[in-house]
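>>> Show me the folded form of this:
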Amino acid sequence: MSATTTSSGGTRVKPLVIVGPSGVGKGTLIEKLNKNHPNSFGFSVSHTTRDPRPGEENGVHYHFVEKSLMEQEIADGKFLEHANVHLNIYGTSFKAVDDVASKGVCCILDIDIQGAEIVKNSGKLDCAYVFIQPPSIPELERRLRGRGTETEEAVTKRMQNATKEIERGEKLGSAFFDAIIVNDDLDSAYEKLKDVVVRRIFTPA
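Here you go, the predicted structure:
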């Protein structure tokens, strides 16, 4: 894949916003994109006030920060978007996006639907938007429970939020998203995602 070219001869690559409920497989699809095209993408590392899960590294999976610090930086205007999710704050800083864009690659933003709406409505970034859906609500719950990292209370809360996010995504529909992809088969979902990336990001207008 190659980037589009600006009139000044530099590269300007449209960011990719991937939205979908927890457990739908966004992370796996992003990893597959990066693995198959290691020089074309960069991941915008979000900030969160929640504790790391087993195996998660600070600065790699998330920037894990104290709630008071993140609240202050939000007040200082350092965040492109932020949202309260599962009693914690998640957000994307301008610096996180700039760090990726400065390398001339496509910046991937894995954010929730609230954040995607904030980004799009702000008009500050021209992005491609993709919504990843589960085959069904029961299948999504099965995947979340299969992680083995969530308490019953956490699973219940995530399922409540997932249902709302799916309903909102369906309501926004194709008027908002460049593609809505049902992740019932990983390889098929990946091919559909890759098609969107080629058409909307790496094909010159």
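>>> From now on I want contacts and neighbour counts done on CA atoms only, so please keep to that.
Fine.
>>> Leu140 is in contact with Gly20, correct?
No - at 11.0 Å, Gly20 does not count as touching Leu140 under the criterion of CA atoms under 8 Å.
>>> Any buried residues in the longest helix anywhere in the chain, and which?
In the chain, with assignment by DSSP state H, the single longest helix is helix 152-176. By 16 or more other CA atoms under 10 Å, the buried positions in helix 152-176 come out as 155, 158-159, 161-162, 165-166, 169, 176.
>>> Same check on stretch 91-107?
91-93, 96-97, 100-101, 104-107.
>>> what's in contact with it?
Residues outside stretch 91-107 that contact it (CA atoms under 8 Å, 6 or more residues apart in numbering): 3, 11-16, 39-48, 78-83, 109, 111, 115.
>>> rerun at 7 Å
Stretch 91-107 is contacted by residues 11-16, 40-48, 78-83 when judged by CA atoms under 7 Å, 6 or more residues apart in numbering.
>>> I'd like the structure of this one too, to check against the first:
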Amino acid sequence: MDSPSPVSPIQSPALRRRGLMFILSSPSGAGKTTLSRMLLEQDPEIKLSVSVTTRPPRPGEVDGVHYHFRSDAEFDAMVEEDDFYEWAHVFGYRYGTPKGIIRAALKEGQDFLFDIDWQGTQQLYQKDQQDVVRVFILPPSIEELHRRLRSRATDSEEVIQSRMERARAEISHWDGYDYVVINDDVQQCFGKVREVLDAERMKRQRQTGLIPFVRELMAG
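This is a model prediction of the structure:
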């Protein structure tokens, strides 16, 4: 008797979708940088937002990869044309998040990760609410946050206390985010962050390929 042929798994069709701007914020020591690095390493569909800067490139830096390097005149033109979500002066140079470049990529389905504080989050959300997903990472306790900052062994007690004061101020803005995740275990926290990202990608309004797909289903 012949053995039954293996059944090929039914795969969901790959539908076109609009990209999103995924924001991770947290007080210093709560794990934002670690989670951002894990997400970039494990998810090929998302990349870190690349800023525009008037700073000259350093050895090894590539235009469009590390920064979009622009002259002062080009930066001025972008400001005049309202082509920044936000921009600021930093150590004698200007840095900004380019609106036109990101919007064009979002249309093609590219996701962007933003590792920014609550003020940058607020500015970004005011400019483009439909594409922004805001996630705030909380420590399990103030005591644990203090312990993590101390364990770095790189800062003086005065600096640590200053960071703790700033952390309390940042935590007070938790309710300005769509999702809040407590980082008591980095792997579990990362899993929850991935769940948020996966769910947001499946939102009906982001799946631009659904309309022609459903029309084809109904016509068949």
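>>> Now list the buried members of the contacts of stretch 91-107 of structure 1.
If we count by 16+ other CA under 10 Å, the contacts of stretch 91-107 of structure 1 have these buried: 11-16, 40-48, 79-83.
>>> Okay, and the alignment partner in structure 1 of Ser28 of structure 2 sits in which element?
Using TM-score structural alignment as the criterion, Ser28 of structure 2 maps onto Ser22 of structure 1. Assigned by DSSP states H and E, Ser22 of structure 1 belongs to no helix or strand.
>>> show me the contacts for Ser22 of structure 1.
With contact set as CA under 7 Å, 6+ apart, Ser22 of structure 1 has these partners: Ala162.
>>> Skipping adjacent residues, who's closest to the aligned partner of Asp111 of structure 2 in structure 1 in space?
Alignment note (TM-score structural alignment): Asp111 of structure 2 maps to Cys106 of structure 1. Excluding its sequence neighbours, the residue lying closest to Cys106 of structure 1 (CA to CA, 6 or more residues apart in numbering) is Phe41, at 4.7 Å.
>>> what's the distance between the one you found and Leu16 of structure 1?
9 Å (CA to CA, to the nearest Å).
>>> Now do the shared contacts for those two.
Contacts common to Phe41 of structure 1 and Leu16, judged by CA under 7 Å, 6+ apart, are 106-108.
>>> So which of those residues belong to strands?
Among the shared contacts of Phe41 and Leu16 of structure 1, the members found in strands (DSSP state E) are 106-108.
>>> Rebuild those as TSV, extending it with distance to Leu125 of structure 1.
Below are those laid out as TSV (distance: CA to CA, whole Å):
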residue	distance to Leu125 of structure 1
Cys106	12
Cys107	11
Ile108	12
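>>> so who does the spatially most central residue of structure 1 touch?
With distances taken as CA atoms, centre = their mean, Asp110 lies nearest the centre of structure 1, 1.2 Å away. Asp110 of structure 1 makes contact with 17-19, according to CA under 7 Å, 6+ apart.
>>> ok, 10 Å please
Contact partners of Asp110 of structure 1, counting by CA atoms under 10 Å, 6 or more residues apart in numbering, are 16-20, 26-27, 30, 43-46, 92, 116.
>>> out of those, which ones does structure 2 keep as well?
Compared against structure 2 with both residues aligned by TM-score structural alignment, their matches' CA atoms under 10 Å, the contacts of Asp110 of structure 1 retain 16-20, 26-27, 30, 43-44, 116.
>>> Show the buried residues in those residues.
Among these, those scoring as buried are 16-20, 26, 30, 43-44, 116 (criterion: 16+ other CA under 10 Å).
>>> Which parts of structure 1 are helices?
Using DSSP H, helices in structure 1 cover 26-36, 67-75, 94-101, 113-122, 137-147, 152-176, 186-200.
>>> average distance between the fourth one and structure 2?
On superposition with structure 2, the average gap between helix 113-122 of structure 1 and its aligned counterparts reaches 1.4 Å (mean CA distance after the TM-score superposition for structure 1).
>>> Pull out the buried residues from that helix.
113-116, 119-120.
>>> now it, how far from the chain's geometric center?
Averaging C-alpha positions (CA atoms, centre = their mean, to the nearest Å) puts helix 113-122 of structure 1 11 Å from its chain's average.
>>> Same check on the fifth one?
Relative to its chain's centre, helix 137-147 of structure 1 lies at 19 Å (CA atoms, centre = their mean).
>>> Output the contacting helices and strands for that helix.
helix 152-176 (3 or more CA pairs under 10 Å, 6 or more residues apart in numbering; DSSP states H and E).
>>> Check what contacts the helix it packs on and list those residues.
19-24, 85-87, 112-114, 116-117, 120, 128-134, 137-138, 140-141, 144-145, 149-151, 177, 179-180.
>>> Buried only: go through those residues for me.
Judged by 16+ other CA under 10 Å, buried ones among the contacts of helix 152-176 of structure 1: 19-24, 85, 112-114, 116, 120, 128-134, 140-141, 144, 177, 179-180.
>>> out of the helices of structure 1, nearest to Gly59 of structure 1?
With CA to CA as the criterion, Gly59 of structure 1 lies closest to helix 94-101 of the helices of structure 1, at 10.2 Å.
>>> That closest one vs structure 2, mean deviation?
After superposition onto structure 2, helix 94-101 of structure 1 sits on average 6.0 Å from its aligned residues (mean CA distance after the TM-score superposition for structure 1).
>>> and what of stretch 154-161 of structure 1?
Mean for stretch 154-161 of structure 1 is 1.8 Å (mean CA distance after the TM-score superposition for structure 1).
>>> just the kept ones among the contacts of Asp110 of structure 1 now: which is nearest Ile201 of structure 1?
The closest of the kept ones among the contacts of Asp110 of structure 1 to Ile201 of structure 1 turns out to be Leu16 (CA to CA; 7.9 Å).
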